[in-house]
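*Asks:* Coordinates for the following, if possible.
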Amino acid sequence: MNVTGDDVRAHALSLPQTTEQFAWGMPIFRVAGKLFVTLPEDETSMAVRCPILDRDELVLAEPGKFWIASHESGNPWVRVRLAALDDREELAAIVTDSWRQAAPRALLDAQ
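*Replies:* All right, here's what the predicted structure looks like:
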């Protein structure tokens, strides 16, 4: 099953207080004003928030799926190849986790 940028968009926008904008030449998604997903590379990948230690482990474990863009190496972000995702459930888990990292505490507590 191929996961697409439209699948990313649909799931991201289903999460509370999420907005889509266009910046840096790509679609970006914010929760309560904080960035949590971008769709670079013509929407064939996504960048999501991920603690650096976890990110490094993901890249080592599945380099065909995850990688670190050079300009994001010092930041808690990881890139994900959409075609390498197993299914929409995996996509949803990754996007939702990134959303949780960016969402304000009050919004998380209301869930």
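*Asks:* Only C-alpha atoms from now on, for both contacts and neighbour counts.
*Replies:* Noted.
*Asks:* What sits closest to the residue nearest in space to the middle of the chain if chain neighbours are left out?
*Replies:* With distances taken as Cα atoms, centre = their mean, V48 lies nearest the centre of the chain, 2.9 Å away. Distance criterion Cα to Cα, 6 or more residues apart in numbering; nearest residue to V48, sequence neighbours excluded, is V37 at 4.8 Å.
*Asks:* Next, the second sequence, to be compared with the first:
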Amino acid sequence: MVTVEDVREVARRLPRSAEHLIRDRVKFRVGKIVYVAFSRDETVMGFGFPREERAALVASAPRVFHLPDAVNMRFQWVQAWMGELDQTLMEELVIDAWRMVVPKKVAGAYVAGLADR
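*Replies:* Next up is the predicted model:
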């Protein structure tokens, strides 16, 4: 199981990423675009995910992933139960969500830096 602190540690390393507390919910943004957000009780992590791939992700692991409520279905968003995530999967989801909202050049430089390690 991962925690908000684990996500914070990953997001902190991402260029242009900033943490905000909005209506008692922790959110990570690039500019004004939210790419990861938590439920108030921090049991659910919402994250940016390609709209056309959402159903397949949820179907592949319904114990882990679920769709947002009807109001938020218009966004490119999926949710995961924090208790079902492991560190590796969480890092992949957070970084992929971040890559959706930063310029390709910024994402490319970050990925290239990881490869140099």
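*Asks:* Quick TM-score on the pair, please.
*Replies:* TM-score of the superposed chains, computed with TM-score structural alignment, normalised by the length of structure 1, equals 0.88; 109 aligned residues with a Cα RMSD of 1.5 Å.
*Asks:* sorry, back to before: A helix includes the residue nearest to V48 of structure 1, no?
*Replies:* No. Secondary structure of V37 of structure 1 (DSSP: H, G, I helix; E, B strand; the rest coil): strand, not part of a helix.
*Asks:* and the one helix or strand the residue nearest to the centre of structure 1 maps to, what does it pack onto?
*Replies:* When elements are defined using DSSP states H and E, V48 of structure 1 is found to belong to strand 45-49. Judged by 3 or more Cα pairs under 8 Å, 6 or more residues apart in numbering; DSSP states H and E, strand 45-49 of structure 1 is in contact with strand 34-38, strand 77-81, helix 88-102.
*Asks:* Figure out which of the ones you listed is closest to D6 of structure 1.
*Replies:* Between D6 of structure 1 and those, the tightest spacing by Cα to Cα is seen for helix 88-102, at 11.2 Å.
*Asks:* sorry, back to before: and the gap between the residue nearest to the centre of structure 1 and P40 of structure 1?
*Replies:* To P40 of structure 1, V48 of structure 1 is 11 Å away according to Cα to Cα, to the nearest Å.
*Asks:* okay, now K32 of structure 2: neighbour count?
*Replies:* Residues lying near K32 of structure 2 (other Cα atoms under 10 Å) number 9.
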